Each structure stands twice: as structure tokens, then as C-alpha cells.
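K.L.:
Here you go, sequence then predicted model.
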Amino acid sequence: MRYFFKDDNNITSFRNIEIFVNVLADQLIRFSSSTMNNLKLSESNESNNSNENVRGTRGTSNIRSIIVKSLIKVSKDFATKFKATPIMDEDKSAHLDHADHKIMFFNSREFNSFTILYQDKNKIPDNIKLLLKSQAISGDFDNYNTMFSNDILTKLEGMESEYVLSSDNLIKMAVILLRVNANVPVVICGEAGCGKTSLIAHLALMIKVQFQSLNLYDGIEEETIVNFISEALKKSEKEEIWLLFDEFNTCNYLGLLADLISNRMFQGKPISSNIRLFASCNPYRPRVQNEDGRVTNVKKYKERGDLIYQVKPLPKQISDYLWNYDVLKPKDEYRYIQIMVKNELKELSQPLLVELISTSQKFIRKVEEPYSVSLRDVKRVITLVKFFYKSLNNRPAYKKGHKYPSNEGPILIYRSYVLALSICYHSRLCEQDLRKQYRSEISQIFQNHNIFMGEKLFTKIIREEQEDYINRMQISNNIVKNEALLENILVMTVCILNKIPIFVIGETGSSKSLALRLISSNLRGSESNDDYFKSLPKVHINPYLCSSSSTMDGISKIFEKANKYQETSSDVINVVLLDNVGFAESSSSDPLRLLHTLLEPNYPATGPTVSFVGLSNWRLNIVKNSRALLVQRPRFDLDDLVDISEHFLNTNTIESSKIGIIETLAKSCSDYEQQCQALPNFYGLRDYYSLIKRLSSNEFTLVDTQMALARNFGGLENNIKLWEKYFKNIVKILFDDDKNYSWSFKPIQLIKSNLNDPDSRHLMIIGKSEATLSLLVDQLQKSGMNPLVIIGSQFPDDSKDYCYDVLKKIIACVETGNPLILTDLEMVYGNFYFFFLLTRIGDERISDEITG
């Protein structure tokens, strides 16, 4: 061992030496039974080459020496030690793609087969070239870097596979296969979406071996793991079987798995030699902070948690087997994109699209994180290019005389490129400046290919597609077709139709739920009003409101229910809606930990059978985000608020000479919302919507204006000075009067105004006195109404059954149309919000859904 590992400080344990010995022994045994053990170089090859390296290979012993030295070098690479530190240090890990770019080995799947894989044919040593030529291998060596997947598969004895093959993952497969041959466990660590799982799964498919995987998560039961291993042990009595434990450092049974992987022991007994063990994991890495304590990767909708991945540190004995998959190198990723585009798009593929996708990937990594995008995003772009090209070619006009797309714009293939890129990359950027910068860079790529596609035209193409969808919908006049609603409708519709999971992130009031309601009410299959929508499947929503009390069982059941509906109705697309999904992630039990299993089912499934939409006010962690398309709505700016105001307030409401007050009103409300939050998020966009609607429904009297402001931007103590500071000038301009108006409204006045308004919002009263309830009941009874009062229980055992009974009473009351007063019912307030969401969507299964 001192001879082999002289001056190698990476070898620090006997386990490293064991790996080296096992791999080398396997290869030497295969070499000894190979015909190469007895072959000599041909005389012609010896005499025609005067190279020193070649002269040194004369004779059988020298041939053996070449092969043995090559096998020793490969085996030494496998003994590289990764130090098990609490935090992953990428510089200390053995990188799969940083290994020697030429690997020589005897293939266990083919008798007497000596294989050499390389990324650069010019770096193959001359003596190895001579050796291979001596075995009747003629002609030049293939250049894998210029070959596409089908060409490589043909070289690999005509194998067929949909997997993207390149010189990069061929070498990775060879590295894995060498370990498998020596029965050394394979543990791969890498960023989300880098291809760890698919690499192993497709390697098993290519060599035709039994393969099973188990997706692990925090909260999986030990019984599930034990049963999985026990079933595999039974099958291994007859054949070789590969077992993959996916995301294994998320679960709570690392001790069980560590013993299985490192010692090949299960329940105190050694496992069969027919079982090959694989595991994949994400790195244990905290968010890096600056000296002032701020997290460096701050985003508009910042992810929660101290770790980038919610995982546990790896057991020390596992680290000996760890290989760092890392992220793809730019040149390797570019090659993958080339192959994927050519294989999937066929005649729709162009070098332009490859460059557009590659530039988009780089842009997102530049403004976010290196692991923010992956080949999953490339696959989504390809899917959407095919969808848009087919849709635009066959889509009927939404009204007579209207032609879309027009003949004046870019050809359909380029329009399809723009729309696919806009959904996968442009919509995930949470700031308008970043979106503009992205459009500029993409437009430049088009220009480099002599195709006119300026930034304005890029924006116009997106807007035209958004308007084409929303103009086909039946929408109430009191709904503003703002940018947020247009984007949400297009992105959600397209993702639902293509079963691409999607997270829509945006502040409260950014039209997330509204967009889904409009999609559900308009995409009704053959019953739709629009001809294009009639050709599409009916969209059926299966909603679930997430909260801090959500459970894995509840989320699992909503997916099971959607899948059952899907099995019985082929002309319907079932959608699992997780609203307020961020609250579930912030729960101490983290019920979303099984979400990646539901969004990416176990191999050999190619994708989910139902569509998925998650709505949240903040980003989820990267493990969940990477498995879905991400949309992040920029914060509403002044122009957005002005557009909303102009939709409702016009010269019929305000004198034409005072129409300019709209921008002043929008700015005042925006400043008030940003600077005067007595409680976090107490005021938001819904308050502004309600204010504008209230003003538009009345003549602009002084009292109505003051009351509208007080009802929507009041509600807390000591608001009077703030109202005067931000809204006094508006009143002066509207009514041409400099009087000192009183902004003080008694609570009873605000309550009466709300109760007498047929279009009022739900009323929340915050008070410390028990007289508040009596006051409210008295006001309702004076108005001829008979309210139902439900007072919450404070007993700890009144939980699930109690909530169920309360919700049944609430539903019965709402059906009668009587007022409903709830007090001290924190345990059901979240579900009560869900009731109104379901009512807006038009779901008839209200009682079943809100009670779980």
C-alpha cells in the first residue's frame, strides 16, 4: 500500500484501501481471464512507429504493464477520500466530472471487452492507441464531444434510450459501473436537479438490470424502509438488483442506512451479494452570511430556513463512499442542451434555441444561485416550445375578424421560442429591472443570428399571448385585467395543460387565487364558451389550504383523490391546488417534505399524472422549487395602482378637471402601506382594491371619501394623524376646501357603514371588551337580521372533531344567508378562509374539502 499511495494524504482509513483493493481485484480477475493477457503487438505496428512510448511496449509483458498500470490508476481514483466535515467543502470531495477524463476498464457485461472512454481523443496516450489498434481496431477514434445521443447509442451496440448521452455522463456511468462491479456502494452528492437519480436509473435500464428506488423524506416511517429492503432481499435470491435510496440524508434513520451501505448489514445479518447499493443526497450547506449578519442570497421572496437544503449531516462512515456530482460545467451543460433540443424538437430545433436556453440558464444563475436552475428547466422549455408551436398553428380566433398571431410579427417558431422562454425564465424574475435586463440579453442573441427581436417586440409577443387567453374568458366588469392577472392566467393555464408543476409566488392581492378561479370557470371542456377552450380538457381543481396545522397525510390524500378522479375521466385535467403552501413549510412538522416524491414519482414513471399549482407569499426551499416551474410576481408599483384606479374611476365619477388626482391617490396609498404598517402586512393590495371600488360606487362626497379611507386604511389606534398626513391633500383637491376635517369615526359608525354596504368585505373586529359581541348582535338585530354566534372552545381536547362540527354549522348558516359571528375560533379560521376560496372557485364539495 505504501508503494501505491506514496505521498497521498487523501488516504486516511482502511476503508479507502478496501475500496481500492476491491475495484482493482475485480479488474485484475477480468484481465486474467481475458485474451488480452496473452496477446502481443503486431510486428507491423512495432516497425512502423519509432515513438519511444511505442518501442517500450514490445512484448507481452509490456502490454500487460500498460493495462495493469491503467487499471491501478483507475482503482486509485476510487480510493479518494472525502473528509466528513459538518459542512460540505466541495474542494475536498471527489468530483465525478473532475476525474481523469480517460477511463480504461474491463466491462463485466461483455466477456473479453476492454473499454476506454474519454472526453478528448487527443489526450489518449500513444501506447494505448497502439494497444487498441493491435487488437484489430482500425480507423480514427470517435469524437464523443461532437456526437449526439443516437450516435453514441449506436456505438454502444445499438442500445435504445431516451436518456441524453454525452461524453460527460458516459464517463460518469463508467465510474459508477466500476464500483458496482466491485460491489462498492455508490453515494452521489449534488445540487437539486443535476441528474443524480436519472443517471443511475437510466444506467440500470441500459444494462438491463432490476432497479428499484425509494424516495426518502423527513418523517418517513422506519417500517417503510424495512419493507422496501426486505422485498429487495427476496428478489435478490434470483437475480441482481440495484437499490437507490433517493435524498437519503433527509430522513431520520441514517443509522439504519449507514449500516446497510457501509457494512452491508441489515437487521444484524449480511445482505446478498446480488444487491448493489446506491444513495443520492443534497449537500449540507448553511446560507452564507455577511459580517453584518445578512444572508448573502437575499431575494424578493426570501426562502426560509438556515440551510439551503433541509438535510442532516452525513454519518462519517458514509463519507468514504461519497462522490460529488456537483453542478454541470458550462460546456457540458451546453452540450446537454444541444442534444436535448435536437432529440426532442427535431425539425423545430435550431442552434439559436440552444444559445437562448444556455444564456437564460447563465442569467438566472447570475442573479440567483448556481443551483437555481438545472436540466429540468431545459426540459420544460422544450415541452413548451412544442406546445406553443402546435397551439398557435391550430388555435381559432376568439372573435370574427380577429387574426392572431398576425402575419406582421415574427414567424411562429420564433414566437414559440419567446413564449417558452418567458414562462420558464422571464416570469421567475421578481424585479422589473431584472426582467428588462433579461429581455435585452435575449434580444441580443436573436440579433446575433440576424433575426430582429428587440426588447419591445419581446414584450409585445408575451402581452399578445396573455391577452389572447384572457379575452376568451367570461370575466366580471369589476375585475381589472392588470399585468399580474394576465401573467398568472397564461402561465397557470399552460402549465396545467402540460402537467408542469408550478409555484406562483406573490404578495397578498397579486391575483393568484383569482387567476385560478377564472381558469376553472372558463376551461370547461366541451361546455366552454370559447371554441379554443372547447378543444382543451376540462380543468378540475382539487384545493387544499395549507396552514401550520397541515399534515403529510392531508396533503397525500388530496393527491390520491386527484389521481382517482383522473383515472375515471380522461377528458379532464385534475389540478392539485396547495394554497398558502409556504405556511405548511414553516410548520414544525414540515408536511411538504414528501412533496418532491409526489411531483416526481418513482422510476419508471416519467412525470405526475395530475397537474399541480402551489400558491405562496414566499419562496420554498430549493428541493421543492427545483421540481416545479417558478413564477415570482414583482411588487405592484405606482403604475399598477394607477391602472387599477383608472379602471374604476373615470370622468363619470370624478370631474374631468380632477382626473389627475388618481395618481396622487395611488401614491398616497402606496406610501401609507409601505411606511405605516403598525403590524406586519396589516395593509395590502386588497385594501386598495376595496377603497377604489367603494369610491367608484358612490358619488365623490366628502363623507363617502373619508369613510372609504377609514374603513380600508384604518382599523388601528392613533390613525388620525397618519390619515391627515397622507390623505388630507386628496380631500382638499377633490372638494376645493381648506377646512379642518374631522377624521375621527367611532367604531359603531364604521360597523354600521360596513353592515349597510351590500358589497362590503367581511368584517373583522379587534377588541378587548366582551361588550363588542353584544354590540354587534344588537346592530344586526336592529337591521332585521338574525345572526348565528359561534364561540370557540378553549379546551385542549377539542380539536379535530370539534372543528368538524363547527365547520358544519358554518356551512349550514351560510346556506341560509344569515349573518355569521365567530369569536375565539383560531383553530378554524384558516379553514374558514378556505371555505370562501372554494366558494369562489365554484366547488360543490365544500364540506368534505374544508374538513379534511
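P.N.:
It's in. In this text, all values refer to a predicted model and were calculated from it rather than measured experimentally. Residues are numbered from 1 along each chain as shown.
K.L.:
going forward, measure contacts and count neighbours with C-alpha atoms only.
P.N.:
OK.
K.L.:
Tell me how many other residues surround the closest residue to residue 253 other than its chain neighbours.
P.N.:
With sequence-adjacent residues excluded and distances taken as CA to CA, 6 or more residues apart in numbering, residue 253 is closest to residue 222, at 7.0 Å. Using other CA atoms under 10 Å, residue 222 has 13 other residues around it.
K.L.:
Residue 613: neighbour count?
P.N.:
So residue 613, with other CA under 10 Å, has 25 neighbours.
K.L.:
isn't it right next to residue 504, touching?
P.N.:
Yes. Between residue 613 and residue 504 there is a contact under CA atoms under 8 Å: 7.5 Å.
K.L.:
The stretch 51-200 of the chain: helices as residue ranges?
P.N.:
52-55, 60-78, 126-134, 149-155, 167-181, 196-206 (DSSP state H, counting those that start in this stretch).
K.L.:
put this beside the first:
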Amino acid sequence: MYAYNLCVNGFTVVLVGDPGTSKTLSLQILRDNMCQSEIENFQTRLNKKSIDLKALHVVSFQCTQNSKALRIEERWNQAISHSESKLVKPLLLLDEIGLAEHSKHSPLKVLHHLLENPKISFVGLSNWPLDAAKMNRVIVHQIPNNLDDDLKAIGEAIYKTEEHTNLPKGDIDMLVDVFKELNKQISKQKLPLCKENWLGRRDFYALIRHYMHNQVPRDSFQGVMRNLGGFRDPQFQKCLADALKKGTRKSVTEILTLMSAWEPLQCVKMNLQDENCRHCMLVCEKPYSWQLLLDHNLLSCEDAVFLFESNFAADRATMTGHDHLHKVINCMEIGKKAVLYKLKSIHECLYDMLNQRYYGNSLGVFLFFFFLSVIPPFSFFLLSENRFCRVAMEDQTRDCTVAKEFKCIVIVFKEDMENSVITYIEQFNRFVLNLFVCLILSLVCCCFLQRPKKHFLDALKSNTFHTLGRCLNPTYKQYQCLKKSLRECHNLCTETELSELFYGFNDDTIPSAISHILLQPKSQLQSDCDDDEDIKQNEKKKLEKLSELFYPLRHPAKIACLAMEIPPRNTNSTSQPFNTFVEYLLSMKKVIIVILLNYSQNKTK
């Protein structure tokens, strides 16, 4: 606030700080207190100190990597035009000025001569320092990142803003201890995806805010798993379990039970249903992992718009980016879900939306969410139920309506995360999706804790998890056993031959097939039975059904090769004649597709 007061008196300031350090919020507080409608009240409080101030008029510009010098200079001239008024003092705000520094157009060079003898106040907000040529022309204020020292004060301040909450005040200290301990442990470990400062301020704000309105930590770890536990690496989960054990003083069994109740897909589901939480980032190990959302009915094609990155020349044109932005804006207005598949090129244009920096109406009343501020958000009375946010399109911005039902899902790959900065990833609730891991985590509570099926069902409220537990032990060893069964069934010598026999076979194929079986109605799978012989028979039927799913995926050339080399086991080779191509056409009398290498050709009678 002191730095902003400097700019009110005609100085030029660049404020540098990590996400969540209240750069934008501080300016908004200053703007709200010094706007024309409130300046008289503010002036009355300052009269005791003989301070005379004009109303503050802020001219803002959202910077992106597509910003151009011409637009910045236009905003500068616009702010200067207001300096002729005796009632207001203009201030030019360049939000996220650090993004413009990476623009190929070098738009910030225009500031070199404008800042030599500025006639207006100037503020630049950045998550990282700028180059020396600009920093030497302004007053630079670096906000220290004393995260550990601030956590308790922040948690208590947020707690005081809520009059009605089920969260005991003592649990604030417990959540602070858990956050600190987890941050401390992962900083010592060299985990994939977990960079330095993997956990940020916004993660803590989201954690506290969640428990203000939901079940307290002693009854549910939903808030912990959604805001802190999205990375399902075993080593990371061990760090999280240790931090929870130390902070909550619960037993290992209790902690694992509460953690297992919130596997990745369940967390994503609750995130999509919660109107007040952050948007969702899915970190996929495979290009198709995100389709779990469709398979498990978390998304539907009618309620979501899918936008994909493309490397075709025509799709990399500027108009394609505009088309993507307009589709996202349409989703914002009607309350649909927007799924952005590796579309990082438009993320900067949607910076305010991804940060959920919404305001209520044209009067400038802002609705800030808990994870944007270092201090608790103030309770503003909104005159309208509509919410708006800025969207930057090239070097211009426009205000767009945001429906309460709107949600954005950003899909990235692991390599994208490794090349991303914390300022980008901290905007989201982050979840790592893997078919095999999602399947294992759905069953780990039942198998690891060795609880009776009835207790497990009562805990997870599911009628599907136990079916796989009856036929397969969800461990890596059993997963390898399934691979071995497929190899033996088709007389394959090595695992690499599985990809030769089955189209598209990879590490996720078997878990995907198992998931498909589990999603079938219970009557089609098996009934409850306690006799060991019946259980073995059901397990055998399960394996047979799993094998049946792979039959249509078999490569014809590989089948013929195997048939000629080694007769299939448990099969009478004389009863499996191979008809000639013509004989097959005559018997089928329909269109078939003959696959030759990577080409296909239709053949008819």
C-alpha cells in the first residue's frame, strides 16, 4: 500500500511479487477508497493530517505476449488526457507487465522515453523482475515471500471474516502445520513435476476457504486432497500422509482411509460441481488420459466445449486463436464447461478468467476470491448477480459475462508442467490423471486395509469397486499377471509382442479394459458369493471377459504369423482352417477392410 501511495503522488512504481501477494488486491483497495464516489469520505479521514488528494482515475491495460507498443502508448495518452481535469488524478496501470516483456513485438521499449519525464502516475505489476533498462527508470518494490511467517496470520484473518462456520479455530493451526510440513518435505525430495515452491499461497487460501464451508478436517480430507493432494506419485502421497499424521495426530489407518475416499476422479468431480473453487488443471501422462472424464460421465459432449491445439499451418493462424477465444467467451456466458487441450497460447488472454478475477457490475465492485489475496477478501454487496471479467484479445481488452456454472478445464502433459513456472500452475486445482493409478487408488482402501466388503462400500458409497477387488488384487504384481495371461493365451514370447498383436496396446490398455468391465451393471458382472470355489469361477469368468475385449483389437497379419509358427494352446488346429480371401468374401457378402501396413482399401463383392 505504501508503494501505491507513492504513485498517487506522481511517482512511477513497478511492484514485483509472487502470485497471491495481493498486488492486484492492494490496488483495488486503493481504487475503491479514492474513486470519485468515495473520495470525500476518504478525504475526511485524512483532514486530520492535512493531506489533500484528488480522486483517482485508473486507466488499465492487460499485458500479454501479443501486446504491441502502439496500444500501450495509446493508453498512456488516454491517461494524460485526464490530467487536464482538476477533479481527478490519472494513473496508468499495466497489469502483468512481465508478460509483455516476452513479446516478439518488444512493446515495453516505448516506456523508455515515456518514463524519462512522466506527467502521470504509473504502476506496473509483475510476477518477476523486468530488465535493467526499465527497472532503472522506476521505483521497484519487491514483495518478500515470507510464506511460512504469513500463513497463520492469513488463516486467522480469513477465519474472522466468517460469522458462521463449522471450522474450529484450533483447526487453523493444524492446517497451517500440515501445509508447512508438506511444503518442507517435498522441498527436500526430488520428485517429478514438483518444482521448488510447488505449493503456493493460493493453495493455502483455497484449503482454508474450503473448510470454512464444508466438513472439518477430522471428518473429511476432501479439502486436503483437492487442493494439496492432486499429485498421486507414491512418494508425494507418502509425504502428504506423514504431514497429516504429524498435524492431525491420527493413526495411519485413519489417514489412509480418509485419503483413499478422495481418489483423483472423485476430486475432479467435486471440483466441477463447486462454483466457488479454482478452475481445474489435468496433468495427463498420455494424450488420451483426459477421456476418463467422458468414460466416467464427469463431462458430457452436450455440456462441454472441447478446444484442441493443432500444429497445422492454417490452425496456427491468428484467426484460429480468435475463434478459440470467442468459443470460450460463449461458454462463459451460457455456463458451459470449456476444455482447453494444450492451448497455452490463449491462456494469457484469459488471465483474469483463470485467476477468477471477477467484478460485479459497471460500478467497479469487485468480487475477489479467497485465493487471490494475502488478506481475507472483503464482503462487498453486489448490486447484480452477473459477474464479469476482462478478456485480452491481441492488444485490446473486453468485458465478458461469466455465469456461475462456468468451469474451465486445462489439459496439459507432464513435459508441459516441467517447463511451466509456478505463477502459471498455481492458478488451478491440479490433478495428475493416469488410467492405471486411478484404478489402483479406487481400490487401495479395500485391499490395503483388508476391510470387509460391506465396510468398504459404506465408506466409499460405491457398488463397483469391490467387484474388481474380488477378481483382481490391485497391485502391480497382479497387473503383470494379466499381461502374462494375455501372452500365454496367444503364445507370445515377449511383452513387446503385445503391441504387435493388439492395435494401440500400451501400459494403459489393461486398466482401461478393467474400467470398462467395472462400469457394466452389477448383474452382468457377478453376484455376491462367499464360497471359495464360486469366487474362483467368477475370477476365471472375469479374466475371460477381459480377454474377449482384446479379440477385436488383434492384428490380422500377426494372427496369421502366430498360427503358422506355433498352434494356439488348448485349441485343435485342424478345426481352425484359414479361408482364402475369395472364400471369405463369398461367405460374408459384405464390405470388409483389408489393412496393408498403414493403408486401407475397401473391397466389395
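P.N.:
That came through fine. Owing to the predicted nature of the structure, the values given are computational and were not obtained by experimental measurement.
K.L.:
for the helices of the stretch 51-200 of structure 1, which one sits closest to residue 45 of structure 1?
P.N.:
For residue 45 of structure 1, the closest of the helices of the stretch 51-200 of structure 1 is helix 126-134, at 7.2 Å, according to CA to CA.
K.L.:
Could you measure from the spatially closest residue to residue 367 of structure 2 that is not a sequence neighbour over to residue 399 of structure 2?
P.N.:
Of all residues not flanking residue 367 of structure 2 in the chain, residue 359 sits nearest, at 5.0 Å (CA to CA, 6+ apart). Distance, residue 359 of structure 2 to residue 399 of structure 2, by CA to CA, to the nearest Å: 10 Å.
K.L.:
ok, these two, which is more surrounded?
P.N.:
residue 359 (21 against 14).
K.L.:
these two touch, right, residue 34 of structure 2 and residue 44?
P.N.:
No. Counting by CA under 8 Å, residue 34 of structure 2 does not reach residue 44; the two are 11.8 Å apart.
K.L.:
ok, those two, which is more surrounded?
P.N.:
Neighbours per residue (other CA under 10 Å) separate residue 34 of structure 2 from residue 44, with residue 34 holding more: 23 against 13.
K.L.:
so where does residue 211 of structure 1 fall, helix or strand?
P.N.:
strand 210-215 (DSSP states H and E).
K.L.:
Tell me which helix or strand the closest residue to residue 130 of structure 2 other than its chain neighbours sits in.
P.N.:
Counting by CA to CA, 6+ apart, residue 98 is the residue found nearest to residue 130 of structure 2 once chain neighbours are left out, at 6.5 Å. For residue 98 of structure 2, the element it lies in under DSSP H and E is helix 97-100.
K.L.:
starting at the chain centroid, how far to the helix or strand just after that helix?
P.N.:
Downstream of helix 97-100 of structure 2, the next assigned helix or strand under DSSP H and E is helix 111-114. Distance of helix 111-114 of structure 2 from the chain centroid (CA atoms, centre = their mean, to the nearest Å) equals 38 Å.
K.L.:
What's the first helix or strand after helix 111-114 of structure 2?
P.N.:
Assignment by DSSP H and E places the next element after helix 111-114 of structure 2 at strand 121-126.
K.L.:
what range in structure 1 matches that following strand?
P.N.:
Mapped onto structure 1 using TM-score structural alignment, strand 121-126 of structure 2 spans residues 276-281.
K.L.:
how far apart are that stretch and its match in structure 2?
P.N.:
Superposed on structure 2, stretch 276-281 of structure 1 shows a mean distance to its aligned partners of 1.5 Å (mean CA distance after the TM-score superposition for structure 1).
K.L.:
most neighbours per residue, which of the helices of the stretch 51-200 of structure 1?
P.N.:
helix 167-181 (a mean of 21; mean count of other CA atoms under 10 Å).
K.L.:
which strands and helices sit next to it?
P.N.:
In terms of contacts (3 or more CA pairs under 8 Å, 6 or more residues apart in numbering; DSSP states H and E), helix 167-181 of structure 1 is packed against helix 14-32, strand 102-106, strand 114-118, strand 186-189, helix 196-206.
K.L.:
do that again at 7 Å, thanks
P.N.:
helix 14-32 (3 or more CA pairs under 7 Å, 6 or more residues apart in numbering; DSSP states H and E).
K.L.:
Distance from the helix it packs on to the middle of the chain?
P.N.:
With CA atoms, centre = their mean, you get 41 Å for helix 14-32 of structure 1.
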